[in-house]
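Chemist: okay, here's the prediction I keep looking at, along with the sequence it came from:
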Amino acid sequence: MAYQALYREWRPQTFDDLVGQSIITQTLKHAIMQQKVSHAYLFTGPRGTGKTSAAKIFAKAINCEHSTNGEPCNECDNCKGITEGRINDVLEIDAASNNGVEEIRDIRDKVKYAPTQVPYKVYIIDEVHMLSTGAFNALLKTLEEPPEHVIFILATTEPHKIPATIISRTQRFDFKRINTRDIEQRLAYILQEKNISFDGQVLKIVARSAEGGMRDALSILDQLISFSDGTLSVADALEVTGSLTSQMMDDYFFACFHSDTQKSLELVDSMLNEGKESNRIVENLLIHCRDILMYQQAPRVVESQLPSISESFKSLSEAIDSRVLYQWIEELNEMQKNMKFTSQPSIYLEVLTIKLSEIMAVRPKKQVDNASTESVKPTDIKGENYQELVQKIQQLEKKLETLQENRSLQQEKKVKSSSSKAKQPLYKVPTERIFQVLENATKEHLVNVRDVWVDLLQLLSVTQRAMLKACEPVAASETGLVIAFDYDILCQKASNDEELQQAVYNSLNRLIGYTPSLISIPKDSWQELRQQFISQTDRTHDSDENKVEQVEEDVLISEAKKMFGEQNIQIIED
């Protein structure tokens, strides 16, 4: 017999085999035992959580000749026929490829006929949200009043696309994502049945990569078995799933914590060179951030979920303030959304790394206090001077509190005084240089630069590329190029980076023969500067017109004096 994939070989055949859906299976079994089977059901939930499997088990259970406690026996002809797909009265229809009105009308016509092989005719419509509006309308009446011998089971991953009129005519069951512990237990059972040796930490890696889907977990396990040499190891699991090692993520976050942008970018570059996908890297970093935050609050919960807890992970959780982790999680989550709509996710990953490195990481005050108190313990001090030292420490603590209060008052005064003044920009904009470029700027130069901008980024180093990804060219002349940055700090760095300016100069010369001087500007200041330049140009133009009018007026007066005599001319001002 040909090889069969694990998710097909180990497909649940009874309600008890379904993992992580105990509430749904118990409800369905009780409905069968009490003979309160509805005419239509709607199974919703993420992929690989058992919707179609539950529908087939339900079809077997209601048609089983020897059903016990709502479970199919899987031994009678009806059960075997449904499992093998030989019973014509149990039909599984893929709505993605049969979504037209004609297919649904055909079903509507055939439901009138009684089943020929089993007591109930069951229609399982998978991915029902793919049906067209006309098909839903054709199904509506039949779904509302079907014959007594017909049961409809609709399955979908996107219930919000199903009309409310359809949902209201069904019993809805929401299948939830399967937790990692249940997936681990199921995988361990399968590997033991197949006599395959494995490392216990492998199951945690596979379960977390499956994201709550049992079918995904079995597919990953199938691939891992083929990849390994007989024993499933952690290294093989990380390689197959594309996940990062805990040490790699710890090193990355330590570099970001210490604002070591260069090292963090080098780590990202090494991850990409190892074949890790940018989307997968961000996903792993986001989960690792969550693990650190959870470990600070509930260590036992994280210890039960992670394959292992390293010393570097513990050090990281002790060093990083939770507020910094909140900011990191927000940045990672936002970047994960943006990366879904780009063709170059690696650039977004590099920009993200720079952002994380710029966030100030502050060690929590309580940890500093704990460290100071642990370094000097009362039991370590002996002798007559103990009470004297205690008094001195108390005096120093009072002085320290007084100084802190004074300092906080001074800071409040500074904040109040600074709030009345305009904030000074982090970067001083070179207005004169920008106006010089704008005087000679042309659309042709700007279009040429924008056309080769993506190619230019590929010619730069990793650090330079990440920096320029956060900017765009906004004006260009024969000798100058103005680029607008999203952040003032990157604008400041770019203006001071002579190596970057030379690299852009050489790259543009190589691509289009254009050799401008690079001028950086914050994006927030660009529109204001542009408007200033336009206003200044308009005033200059108006002044020139007034001078021409004055000259023309003087010529007319002199000609009139020659013709009529100066004594006969009287000039009246308007």
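Modeler: Happy to help now that I have it. Numbering: from 1, shown residues only.

Chemist: from now on I want contacts and neighbour counts done on CA atoms only, so please keep to that.
Modeler: Will do.

Chemist: show me what the longest helix along the chain is packed up against.
Modeler: Assignment by DSSP state H gives helix 523-564 as the longest helix of the chain. If you count contacts as 3 or more C-alpha pairs under 8 Å, 6 or more residues apart in numbering; DSSP states H and E, helix 523-564 packs onto helix 431-440, strand 480-485.

Chemist: can you add mean neighbour count and distance to Gln344 and give those back as CSV?
Modeler: Listed next are these as CSV, based on neighbours: other C-alpha atoms under 10 Å; distance: least, C-alpha to C-alpha, whole Å:
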stretch, mean neighbour count, distance to Gln344
helix 431-440, 15, 31
strand 480-485, 23, 19
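
Chemist: can you tell me which of the ones you listed comes nearest to Val282?
Modeler: Across the helices and strands packed on helix 523-564, Val282 has its closest neighbour in strand 480-485 (23.6 Å, C-alpha to C-alpha).

Chemist: any idea how far that closest one is from the middle of the chain?
Modeler: 30 Å (C-alpha atoms, centre = their mean, to the nearest Å).

Chemist: packing partners for it?
Modeler: helix 431-440, strand 471-476, strand 517-522, helix 523-564.

Chemist: of all those, which one comes closest to Val37?
Modeler: Counting by C-alpha to C-alpha, Val37 lies closest to strand 471-476 out of the helices and strands packed on strand 480-485; the figure is 62.1 Å.

Chemist: alongside the first one, take a look at this:
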Amino acid sequence: MAYQALYRVFRPQRFADMVGQEHVTKTLQSALLHHKISHAYLFSGPRGTGKTSAAKIFAKAVNCERAPAAEPCNECPACLGITDGTIPDVLEIDAASNNRVDEIRDIREKVKFAPTSVRYKVYIIDEVHMLSIGAFNALLKTLEEPPKHVIFILATTEPHKIPATIISRCQRFDFRRIPLSGLVSRLKYVANAQGVQASDEALSAIARAADGGMRDALSLLDQAISFSDGTIELDDVLMMTGAASFAVLAGLIEAIHRKDTAAVLQQFEAMMEQGKDPNRLVEDLILYYRDLLFYKTAPHVEDAIQIAIVDETFVSLAETISLHDVYGAIELLNKSQQEMKWTNHPRLLLEVALVKLCHSPSAASALSVSELEPLMKRLDMLEAELRRLKEQSSVSSSAPASTKKPVKAVKAGGYKAPVGRIYELLKQATHEDLALVKGRWADVLDTLKRQHKVSHAALLQESEPVAANASAFVLKFKYEIHCKMATDPASSVKENVEAILFELTHRRFEMIAIPEEEWGKIREEFIRNKEAKAEKSEEEPLIAEAKRLFGEELIEMKE
């Protein structure tokens, strides 16, 4: 007999043989045992994860002579015939080459006839997303009201291309990528069954290259058996797949951490000369950095390390490379990997990424705690000196006027408050308008932070709305320089605040900034004028008329 590929020889014949799809097999077995068999199923998922195998196992199970059972017996004529493909009632159709309307119409005509050899007719349509729109429409009515003896199993790697009307008439099962541990376990079983010696590192490298697909893993194992000299070693697999060894990856990352650009480029050139694939190399680098990240943050989590071997070199790298550098490397390499998919020169992009990593600022170059301590002490001394000068200034300002020299007032921040505008605002100010602005002020600061305008939020942190009318509000700042910064057109603080308030309140408010000290004076003066006007309005009309005619200085009031 001609040689058969391993993925055909070791194709699962029972649900128990399937790896990594327990959520699917358990549901199907329960349906078989309880006679809750649907008329249509949709199996979707990545390639090589067992969709067609599960469909054939299910077809055997429903037609097995020992049914109802959770597994086919694989001994009765029905199971053996379906396995061999000699039962005409179980048809496996490739939709990629049979996607026309006429072929689906032929199926629709034949489903009316009862099965001849087994209990159920089972149509397994592989790559069903390749059907034309007309073919889907022809299949739709049959899926909706099929005969009782017919079961449709649709398999696809791209379920988003299937019309929603088809999906809604099927029980959908999503097959997942097979975990690394499951692939390695199955590869060990196959290698032992074939009498092949293979190291654990080699099988792990094959499983990683398979990317969650069992068929790809078995094909790579088949290729590795032919490539090796009787025993499959890690170097054989790395040479065959174009991947880099752990030692090479560790050396490259160590050179990146040292910022040794020349060494990095030399190692990269050596790997390219050995036939390594740039796309595979960038993926291995990302996974190695990922393992460093997990080892540093969660060293006790089982199976956290995927590709690296926790040896002295790995532990040393984990101790010397900071989390900041690991995050930066993963982010930069991931961005480069996305760009490499759409270029004809992936090697060039990877070279640029490696040079960027060598020249990126490292967290290790930042000031340490011991270096920061003198600066902090110096800062404390300056703050103490500033407080002493302020106290002296307050003492001199409280001294008698005769001993104090006239000093010209100087605007420290160069800010001139719009006093007239504030007076006009206070005349129309209401408690309701002020409550509206105050109630939304915390939301304004949060919105600025979410918009990554942290400097604006910090500037406004100690400000407070103190008065408002229907069209404007007064914002009090502790220092005059803050008023100038907030109203400077170049900083756009005022525009941002007004825009956010409009979004929150649906009303246009103009922001008027004023220092705390000046606000106190304006407020007191406004209150005094308001009280004086109130007293004046309460005078008797005769007295007011007399003051108007003769002048207030000529009138003497007597009880």
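Modeler: In hand now; what should we look at? Keep in mind it's a predicted model, so treat the numbers as computed, not measured.

Chemist: export the helices and strands packed on strand 480-485 of structure 1 to JSON lines and tack on distance to Ser375 of structure 1?
Modeler: Below are those laid out as JSON lines (distance: least, C-alpha to C-alpha, whole Å):
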{"stretch": "helix 431-440", "distance to Ser375 of structure 1": "55"}
{"stretch": "strand 471-476", "distance to Ser375 of structure 1": "49"}
{"stretch": "strand 517-522", "distance to Ser375 of structure 1": "48"}
{"stretch": "helix 523-564", "distance to Ser375 of structure 1": "49"}
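
Chemist: which stretches of the stretch 351-500 of structure 2 form helices?
Modeler: Counting by DSSP state H, counting those that start in this stretch, the stretch 351-500 of structure 2 has helices at residues 369-397, 419-428, 431-450, 454-459, 480-487, 493-505.

Chemist: out of the ones you listed, which is closest to Asp102 of structure 2?
Modeler: Closest to Asp102 of structure 2 of the helices of the stretch 351-500 of structure 2 is helix 431-450 (C-alpha to C-alpha; 57.7 Å).

Chemist: residue closest to the middle of structure 1?
Modeler: Nearest to the mean C-alpha position of structure 1, counting by C-alpha atoms, centre = their mean, stands Gln336 at 2.3 Å.

Chemist: surely that residue and Asn279 touch.
Modeler: Yes. Using C-alpha atoms under 8 Å, Gln336 of structure 1 makes contact with Asn279 at a distance of 6.9 Å.

Chemist: what's the matching range in structure 2 for whichever strand or helix holds Asn137 of structure 1?
Modeler: For Asn137 of structure 1, the element it lies in under DSSP states H and E is helix 133-144. Under the alignment (TM-score structural alignment), helix 133-144 of structure 1 falls on residues 133-144 in structure 2.

Chemist: how big is the offset of the matching stretch relative to structure 1?
Modeler: Once superposed with structure 1, the aligned residues differ from stretch 133-144 of structure 2 by a mean of 0.9 Å; criterion: mean C-alpha distance after the TM-score superposition for structure 1.

Chemist: how distant is that stretch from the center of its chain?
Modeler: Relative to the mean C-alpha coordinate of its chain, stretch 133-144 of structure 2 is positioned 38 Å out (C-alpha atoms, centre = their mean).

Chemist: need the contact partners of it.
Modeler: 39-40, 99-102, 104-105, 108, 152, 163, 165-166, 169 (C-alpha atoms under 8 Å, 6 or more residues apart in numbering).

Chemist: circling back: what's the closest of the helices of the stretch 351-500 of structure 2 to Glu71 of structure 2?
Modeler: Per C-alpha to C-alpha, nearest to Glu71 of structure 2 of the helices of the stretch 351-500 of structure 2: helix 431-450, 55.9 Å.

Chemist: in structure 1, what stretch matches the closest one?
Modeler: Under TM-score structural alignment, there's no match for helix 431-450 of structure 2.

Chemist: ok, back up a step: so what's the residue nearest to the centre of structure 1 up against?
Modeler: Gln336 of structure 1 is in contact with 279, 282-283, counting by C-alpha under 8 Å, 6+ apart.

Chemist: buried residues, the strand or helix carrying Asn279 of structure 1. List them.
Modeler: Per DSSP H and E, Asn279 of structure 1 falls inside helix 278-297. Judged by neighbour count using 16 or more other C-alpha atoms under 10 Å, the buried positions of helix 278-297 of structure 1 are 278-286, 288-296.

Chemist: for the helix or strand just after that helix, packing partners?
Modeler: Later in the chain than helix 278-297 of structure 1, the nearest helix or strand by DSSP H and E is helix 299-305. Counting contacts by 3+ C-alpha pairs under 8 Å, 6+ apart, helix 299-305 of structure 1 packs against helix 278-297.

Chemist: any residues touching the helix it packs on, and which ones?
Modeler: Here helix 278-297 of structure 1 has contacts from 242-244, 249, 272, 301-302, 313, 316-318, 322, 325, 328-329, 332-333, 336, 339, 345-346, 349, using C-alpha under 8 Å, 6+ apart.

Chemist: follow-up on the earlier one: what range does the longest helix of structure 1 cover in structure 2?
Modeler: Going by TM-score structural alignment, helix 523-564 of structure 1 sits over no part of structure 2.

Chemist: pull the distance from that helix to the chain's centre.
Modeler: Distance, stretch centre to chain centre, for helix 523-564 of structure 1: 56 Å (C-alpha atoms, centre = their mean).

Chemist: for stretch 28-35 of structure 1, same thing?
Modeler: Remark: stretch 28-35 of structure 1 is offset 42 Å from the chain centroid, using C-alpha atoms, centre = their mean.

Chemist: could you measure Gln338 of structure 2 against Ala486 of structure 2, distance?
Modeler: Distance of Gln338 of structure 2 to Ala486 of structure 2, computed by C-alpha to C-alpha, to the nearest Å: 41 Å.

Chemist: quick check: Ile521 of structure 1 touching Leu481?
Modeler: No. Using C-alpha under 8 Å, Ile521 of structure 1 is not in contact with Leu481; the gap is 10.6 Å.

Chemist: thought Phe152 of structure 1 was touching Phe43?
Modeler: No. Phe152 of structure 1 lies out of contact with Phe43 (C-alpha under 8 Å); the separation is 10.8 Å.
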